[in-house]
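K.L.:
model the structure of this input:
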Amino acid sequence: MILAFDTSCDDTSVSFYKDCNLYSNIISSQNDIHAKFGGVIPELAARKHAETIAYLTEEALNRVSKGLGDVEYVAVTVGPGLLPSLLVGVAFAKALAYANRLPIIPVNHIEGHIFAPFFDREINYPFLSLVVSGGHTHLFLVESFGRYKLLGKTLDDAVGEAFDKVARILGLEYPGGPAIDKLSKTGNPYRFKIPKGLEHEKSYNFSFSGVKTFVKNLVSKLGNLSKTDISDIAASFQKSAVDILVEKSLRACKDLNVKNLSISGGVSANSLLRDTFKERCEKEGINLILPPKELTTDNALMIAFASSLSLDRATFDYASIEADPSLRLTVD
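P.N.:
Model prediction:
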């Protein structure tokens, strides 16, 4: 039985996990706090984490009618992420583990995302994992738990970051991903030909900085935008971003002869991305694994599940557990 914490960015999350039949997953969003700034303010995020984490812990246990006496392991995200935010979760988890003499399991946030789609299903290795969020755009070959090969990554902006920046250019609300997804449903995705970064490069790397700049210049060129203009630009940008993710991921599946593809991270909640991947994977005979939408954004349940696959990492050496905002996933 695992009590897990994730405070990697601006969502405070606590989860109690035994198996897919007995769990709780509490997430406290800070979108309202950071929306006025158009992005996350690390100090404000950390302060809110500190204010809510104890209450959320109590709530996570209450929802499954459990107490601290039922907990066997504590798990916590140690990185990557925002340092002030990570420090709150790591300090709280260490204090709780020490006070109750419980072993603690450090978890890499990206590793949590990789295995989130398998929370309630069997894991069939090998599989390709596309992790797409506000801070990450990575394509991995996963041979087994702990054995990863990084095939490609963004060379500049993460795709979720590009969504946020384009939304800001268009005057849309924060976070930009859901806003663009919603607006795109009324737009024409073929009106503007938005470039696809590194489209013709043989590597599996991605680039979204140039796409953002193209949209910025397009908006400047058009001048006073109508509602139709904004919807069409949003739809065109979204199609471009999704297309390049789909094309490179499926090419990697074909090149490596891998029939299982998982997608995770906040951007995996995007409706066009999910629909396009489903359609293309069905045509290509690829088994697509998507997480439920509640496990796409940052959450402690994916941290708990990842830690359940790595109980050998548990330790009573609390001093060795430190927050690392630049933590990398060990890859071959």
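K.L.:
only C-alpha atoms for contact and neighbour calcs from this point on.
P.N.:
Fine.
K.L.:
how much space between the closest residue to Phe206 other than its chain neighbours and Asp324?
P.N.:
Nearest non-adjacent residue to Phe206, counting by C-alpha to C-alpha, 6 or more residues apart in numbering: Thr154, 4.3 Å away. Thr154 sits 21 Å away from Asp324, going by C-alpha to C-alpha, to the nearest Å.
K.L.:
those two: which is more packed in?
P.N.:
Neighbours were tallied for Thr154 and for Asp324 using other C-alpha atoms under 10 Å; the higher tally belongs to Thr154 (21 against 17).
K.L.:
OK, contacts around that one?
P.N.:
His136, Thr137, His138, Asn205, Phe206, Ser207, Phe208 (C-alpha atoms under 8 Å, 6 or more residues apart in numbering).
K.L.:
and for the third one, nearest residue in space, chain neighbours not counted?
P.N.:
Going back to what we said before, that points to His138. Spatial nearest neighbour of His138, chain neighbours left out: Lys153 (4.3 Å); criterion: C-alpha to C-alpha, 6+ apart.
K.L.:
to check against the first, give me the structure of this:
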Amino acid sequence: MKTENSACDTGSLTILGIETSCDETAAAVVRGPVDRAILSNVVRSQFDEHKAFGGVVPEIAARAHIEVLDKIVAQALDEAGCSFDDIDAVAATAGPGLIGGVIVGFLTAKAIAMAAGKPLIAVNHLEGHALTARLTDDLEFPFLLLLVSGGHTQFLMVRGVGDYERLGTTIDDAIGEAFDKTAKLLGLPYPGGPAVERLARDGDVTRFALPRPLLDRPGLDMSFAGLKTALRTQAKKLEPIDDQTVADLCAGFQRAVADVLAARTRRAFDLFREQYPRITPTIVVAGGVAANGEIRAALLKASEEAGARFVAPPMALCTDNAAMIAWAGLERLRLGPVDDMGVSPRPRWPLDQENSGVLGSGKKGAKV
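P.N.:
As a prediction, the model looks like this:
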């Protein structure tokens, strides 16, 4: 995979991607499939808008997307040396995500596609994460995906474009959410993940015996709400807590999360080998939590011990971005047919449709 600034190659597919599912406004231009290149990848964070609230406020996020998206798209095209005439299709996140933001990005993509006379591709945000390693590492199917982000924690079997099986998921908090809530409980700044990791470096991981939920049960499902509750209980017992206690709690919490993910990853390799005994397992780790050093080290160690391959795309492509959406759109465009203008954005959109009822559903659709 190459990252470069150059005029679009008319001999390849060139896709404009748009991502607005949470609090990043992003646009990118990607070319492929043979000469895989990110021609531009512009991301505008809303950190300052949400910092005072300790988390993402959906209404504020949607308004922020409206204010800057047209400029972000223009910048992405300019950096790629492209015009709308040069692109072959427009891909945009159509879900899952905060519905206000999803609507802003997807309707913008619809308008561009209609005005430019280009195909429209509705991309599942999770599929963007799932296929990123094919852009960065030219990865072949099948492989395992561990998606660890603020909103999702899932193990998936990735067999092909549009062919996914959810092997396990969190039954309560996603990992990123658990980190943010833990940080807030301990009086740490938002976003919580980096703050917890920073303090954990000076903490004693052995001081508090925090639980590793569900590890005594089969399967790959996970739970982090109980771990968070156990940490709160310890903190309450020792109030007022000093800086070292905060660091020790962060270290114990982070180690417990890493242990759970490593144990479930080893089990995922076993499941992979049961289905594909002649293929060496590969696990792709994506999502913002993939930036956590201790978690990455634990997963890498589990992979090495199992004789498996560990792949983590560059951090700029692990967190929410539009290059992954453009690439997923390119993969889908190759298979055809593309979406019509009647497709609607949605707040819920599981990758594995056959397993979509596991956690229930409602008016918004099946839960992810």
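K.L.:
TM-score for this pair?
P.N.:
The TM-score (TM-score structural alignment, normalised by the length of the first structure) is 0.96; 331 aligned residues with a C-alpha RMSD of 1.4 Å.
K.L.:
how about Ser226 of the first structure, what's its partner in the second structure?
P.N.:
Counting by TM-score structural alignment, Ser226 of the first structure corresponds to Asp242 in the second structure.
K.L.:
equivalent analysis for Asp317 of the first structure, please.
P.N.:
Per TM-score structural alignment, Asp317 of the first structure is aligned with Asp340.
K.L.:
burial count for the closest residue to that match other than its chain neighbours?
P.N.:
Closest residue in space to Asp340 of the second structure, ignoring its immediate chain neighbours: Leu120 at 6.8 Å, by C-alpha to C-alpha, 6+ apart. Residues contacting Leu120 of the second structure under the criterion other C-alpha under 10 Å number 25.
K.L.:
just Arg217 of the second structure next, same as before
P.N.:
By other C-alpha under 10 Å, the residues close to Arg217 of the second structure number 9.
K.L.:
ok, the residue mapped onto it from the first structure to Asn25 of the first structure distance?
P.N.:
In the first structure, Arg217 of the second structure lines up with Glu201, judged by TM-score structural alignment. Distance of Glu201 of the first structure to Asn25 of the first structure, given as C-alpha to C-alpha: 41 Å.
K.L.:
and if you look at Pro84 of the first structure?
P.N.:
From Pro84 of the first structure over to Asn25 of the first structure (counting by C-alpha to C-alpha), the distance is 22 Å.
K.L.:
likewise Lys182 of the first structure?
P.N.:
In terms of C-alpha to C-alpha, Lys182 of the first structure sits 26 Å off from Asn25 of the first structure.
K.L.:
show me which of those two is the more surrounded one.
P.N.:
Neighbour count, other C-alpha under 10 Å: between Lys182 of the first structure and Asn25, Asn25 has more, with 24 against 16.
K.L.:
okay, and the nearest residue to the more buried one once chain neighbours are set aside sits in which element?
P.N.:
Take Asn25 of the first structure and drop its neighbours on the chain: the residue closest to it by C-alpha to C-alpha, 6+ apart is Ser15, 4.4 Å away. Assigned by DSSP states H and E, Ser15 of the first structure belongs to strand 12-19.
K.L.:
contacts only, for the alignment partner in the first structure of Ile87 of the second structure.
P.N.:
Using TM-score structural alignment, the partner of Ile87 of the second structure in the first structure is Val71. Contact analysis of Val71 of the first structure by C-alpha under 8 Å, 6+ apart lists Met1, Ile2, Leu3, Leu102.
K.L.:
closest one of these to Ile286 of the first structure?
P.N.:
Closest approach between the contacts of Val71 of the first structure and Ile286 of the first structure, by C-alpha to C-alpha: Ile2, at 33.2 Å.
K.L.:
burial measure for that closest one, as a count.
P.N.:
Residues near Ile2 of the first structure, counting by other C-alpha under 10 Å, number 24.
K.L.:
residue in the second structure paired with it?
P.N.:
Residue pairing (TM-score structural alignment): Ile2 of the first structure is matched to Ile15 of the second structure.
K.L.:
what are the ranges of the helices in the second structure?
P.N.:
Per DSSP state H, the second structure carries helices over the ranges 47-50, 58-80, 99-116, 125-136, 175-185, 192-200, 225-237, 243-275, 293-305, 315-318, 323-335.
K.L.:
can you redo the contacts of Thr154 of the first structure as TSV with neighbour count?
P.N.:
Below are the contacts of Thr154 of the first structure laid out as TSV (neighbours: other C-alpha atoms under 10 Å):
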residue	neighbour count
His136	21
Thr137	25
His138	22
Asn205	20
Phe206	26
Ser207	22
Phe208	25
